[in-house]
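Chemist: Need coordinates for the following:
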Amino acid sequence: MTVSSTASNATLAALAHEGGSIGGIILSAIGRYPDRVAFIDGDRSITYTELGRLVGKAMAAFSSLGLQRGDGVMQLSGNRVEVFVVMAAAYLLGLRSVTLHAMGGYDDHVYIVNDADPSVFISEQAHQQRAVALRAGCPGVPRWFAHGSCEGFADFWELADTMEPAPLVSHAASTDIIRLAYTGGTTGKPKGVMLANRSVWMQAVLLMAARGLRPGTRVLCPTPISHGAGAMIVPTLALGGTFVLQRGFDPDRFIDAVKEHRIGSVFLVPTMIYKLLDHPRCATADFSSLELLSYGASPMTPARIREAISRIGPVLAQSYGQTECPSNILHLTPEDHCRADVDTLASAGMPYPGVTVALLDANDQPIEPDEVGELCVRSPLVMDGYWKQPEQTAEALRNGWLHTGDMARRDSHGYYYLVDRRKDMVISGGFNVYPKEIEDVIAQHPSVAAVAVIGVPDERWGEAVKAIVVIRPDVRVGPEELREFVRHAKGAVCTPKTVDFVEALPLTPLGKPDKKALRERYWGSLARSIH
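Modeler: Next comes the predicted model:
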């Protein structure tokens, strides 16, 4: 056998091992459930057949604009079915789908648009002013549209409606970068995470495998489908379910929708769950249809998890991931939440199937049992790298591991406990202090609604531990009581030197406590270093 024929056989063998695609899952759902309702969007109900027709029209419109595999399509919009339609069309054509978070800042938006090089930008009337400003600040984008009527912008769907739907065929290879997902930018400029077809497909498959969604389930989504919540759409469609869209989270509208649509599954971020639990209607609301309440994006304190289980039922499931390995690294099932023999509520869970996790030291060597190390990942999920950032890509993927930047420990049962972000660790008086452990303690106090812990500059300690606390309505608690609460649980080193009370914590656009904003209040113009 010649060398060339050996190479040819190897190539053919590799082709035989090619997996599916995210577009393939979408097409199978459209073909399998033609008359079922795929989406409820306000007063609109869209069947699977109608969804397929919309996707075909979007594909035809993009082709008429001259877009080719590898070109970018960017959107700035709230939750609406057209956002997913455009994403699905991009996945099938091998285009790069990029979505801006509607609550993001102008400077970040300008940076992302100019960095991502989209060929088409689609917004909506609700974001008309931002879209106008971006068009002025991003002259390299050749085509600007809107979903529906929007002053100053052509209606993308007027163009699409002039087209015969393109054949619903997937043109994307497994290696095509079909999603460019930008990190939140809480530590500098946002980075574009390159997610291949392989990664997006694997994400959907793992969610189907691990979430236990019932066939035909109805999923309520008030969180942005442009970001993490959008990952639940394809698994829902694959099971013949219905995805119910809301534009933003409001406890009253949420409670009403759960009852009206007999919702089986929801995805919320912890701050939304806290608002729901604190709402007067929560105690009497009908949550009997709920089979799964998934939460993620940031940790939820054990005290409030117990409260949610008590009020809503044993239906909570946690997912820990990051943009670079989207959604699926560790997870806690509803059964995990109810274990009495292990303290699982402080845990991020066990690895998803198909995900290998290791705790490594600074030299990328395995740590000793019971020690804290950086959580590192291997999986087909893992990103291909950072867009236009080869050095940062090499650092994040060094030695064949995705380095998450999260510090964690593993217990004897196999559960992983996130100690904190490596960058969030406070070094106080020479001791390593992990804010999350302190936050979990303070959050158990019955007077506390929310808490964030940071390090602040201190002449004696280098960094001093500070707790910023939101108190529940109509209660009183003093700083010394909370300090003693921590001292009893964690000892003197972890006890906050000071406690500040605030009306609310600043949040990132994704609903996470914005520790960058909190640090700026205390560090000001100082360099982020011990002084």
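
Chemist: drop to CA atoms for contacts and neighbour counts, all remaining ones
Modeler: Noted.

Chemist: ok, Ser412 - how many residues close by?
Modeler: Using other C-alpha atoms under 10 Å, Ser412 has 8 other residues around it.

Chemist: before we go on, could you also do this sequence so I can check it against the first one:
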Amino acid sequence: MTRLHAPEGPQYEAIDFGHAFYEVKERDPAKLAVIDEAHEWTWAQFGDLATRIAGRLNRMGVGRGDRIAVLAENSAPYLALYAGILCAGACVVPLPFSAQPETLKIMFADCGATVLFTSDRYADVAETLGAGEVIRLEGIDAWAEGAPLPEPVRVKPDDFFDLIYSSGTTGTPKGIIHDHRFRSRQLVRMPRFGLDENAVSILSTPLYSNTTLVSALPVIARGGTLVSMAKFDVEQFLNLSQKHHVTHGMLVPVQYMRIMKHPDFDKYDLTSWRVKLSTSAPLPGPLIADVLERWPGDLFEVYGMTEGGLTTVLDARANPTKLDTVGKVAEGCEARIIDEDGHELPAGSYGEIVGRGGPMMQGYLNADEKTQESRWVSPEGWDFIRTGDMGRFDEDGFLHLLDRRKDMIISGGFNIYAADLEKVLRAHPDVADVAVIAIPSEDWGETPLGLVVPQTAGVDADAIRTWANAQLGKTQRLSAIELRDDLPRSEIGKILKKELRAPYWEKTKA
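Modeler: Model prediction:
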């Protein structure tokens, strides 16, 4: 298969997750390891179950090279299963329960899993995926009872660690291969944010998302505490933060928006919080400022891809004049800007962002052509991953994001970046949420349309358009504003622009 090659570097000392887990589970057995709606497990309990799961899997013949799929919401048993699969030397395939059943069938057939674990909530769907064996998480303790307690399987850096599927909202889902080298390097990097044995980190996004795993796995590997939410709810999030003295969390922008708007936010004791991380989409500057003012602890915005390659980090408190950026390139990474023909552009130019770094996927499973499309080779012969995002670096080295390449609006021959228009609209006091999309235009080919979720009832859409257009360039102006009750989002908070565009473009095909 086509493979992408990550750069080597002395800062990426390998960490074997299984052996790290076996070490920390014995270190402080009475300490809480995992908390969810039904469980509060100590490290003795959590470590014992994960080890017995590994033993049962090994006894079934599961080991290096095998893949185990899971279709379930977040829970303590799911976390124990994740650790157990890795200790058995196998690869975890966390299936996205947000995908349609037909898409899940494609993913399951593609991944080649030998066993499927599921929760009661998704058991009916799981039974239709064609697995040879389906096992319920709710009975996993009894299932693993009496299993041997083996030593962790010694893995190689190229062995598959996990296989993360896209949700299928933008076409055929792709299985992103993370090997042990990829995850090992994240396990080294993330404790720089305090995600270590002293962390009490809350998981409020699904375990099938790399967003969640980036913050969860280092805490497990170092013996910290995880507070797991089956589904995000603002009031529950605030209650859990206060009750369990949460210190860390990786959230997405829409979660920050909803948390900060909660009428009782300021009544909760959140003084235990040390670090908040944000990813999946840029945080609006005014929202960052509000979080820094009212929510204790530091805030870091992290930009990257599930495929790996490039990571940038914005230390928001330390850079108050750069809140409209996603920060600087992280240590061990490199970024460049290229044009549509793949030629490198000079500093300060707008173009597609490509990156390389320690954590880089091997490629897409069973999809050499897609892997090749994701690859940009530098004049030096180095592999970079194409992000598909448009942006530029300013004179201080901070990255300014614009749009996905495919979301750029071309109107009358001019390139229009929706992010620029959205930034202006968010500044209007009547706008709670916004997305700008391209719709067909007889005169211009495409034209920008603003979809606005208003703060209150009775908002005048035309007045918002007039206000925004007065601040935009002549070629950027919005053709109209439409008011919406909400905007469709993925499980990790990304606005589904393809879904928003579809009704307008389908009319042109009629």
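
Chemist: So what does Ser215 of structure 2 match up with in structure 1?
Modeler: Under the alignment (TM-score structural alignment), Ser215 of structure 2 pairs with Met232 in structure 1.

Chemist: For its match, give its distance to Thr223 of structure 1.
Modeler: Going from Met232 of structure 1 to Thr223 of structure 1 by C-alpha to C-alpha, to the nearest Å gives 11 Å.

Chemist: So for those two, which residue has more residues nearby?
Modeler: Thr223 (24 against 21).

Chemist: Under the alignment, what does that one map to in structure 2?
Modeler: In structure 2, Thr223 of structure 1 lands on Thr205 (TM-score structural alignment).

Chemist: what's its match in contact with, if anything?
Modeler: Contact analysis of Thr205 of structure 2 by C-alpha atoms under 8 Å, 6 or more residues apart in numbering lists 211-212, 229, 231-232, 251, 491-492.

Chemist: Give me the subset of the residues you listed lying in helices.
Modeler: Judged by DSSP state H, helices contain the following of those: 211-212.

Chemist: Could you export the contacts of Thr205 of structure 2 as TSV, including distance to Val125 of structure 2 and neighbour count?
Modeler: Formatted as TSV, these follow (distance: C-alpha to C-alpha, whole Å; neighbours: other C-alpha atoms under 10 Å):
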residue	distance to Val125 of structure 2	neighbour count
Thr211	24	24
Thr212	23	19
Met229	22	22
Lys231	19	16
Phe232	22	15
Leu251	28	23
Glu491	18	19
Ile492	21	21
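
Chemist: Pick the one among the contacts of Thr205 of structure 2 closest to Cys91 of structure 2.
Modeler: Closest to Cys91 of structure 2 out of the contacts of Thr205 of structure 2 is Thr212 (17.0 Å), distances taken as C-alpha to C-alpha.

Chemist: For that closest one, give its distance to Thr103 of structure 2.
Modeler: In terms of C-alpha to C-alpha, Thr212 of structure 2 sits 22 Å off from Thr103 of structure 2.

Chemist: what do you get for Asn239 of structure 2?
Modeler: 35 Å.

Chemist: out of the two, which sits in the busier spot?
Modeler: Neighbours per residue, other C-alpha under 10 Å: of Asn239 of structure 2 and Thr103, the larger number sits with Thr103, 18 against 15.

Chemist: ok now do that one, which residues does it touch?
Modeler: Contacts of Thr103 of structure 2 (C-alpha under 8 Å, 6+ apart): 168, 173.

Chemist: Which strand or helix spans it?
Modeler: Take DSSP states H and E as the rule and Thr103 of structure 2 turns out to sit in helix 101-111.

Chemist: Could you tell me where that helix falls in structure 1?
Modeler: Counting by TM-score structural alignment, helix 101-111 of structure 2 lines up with residues 106-116 of structure 1.

Chemist: Fine by me, thanks again.
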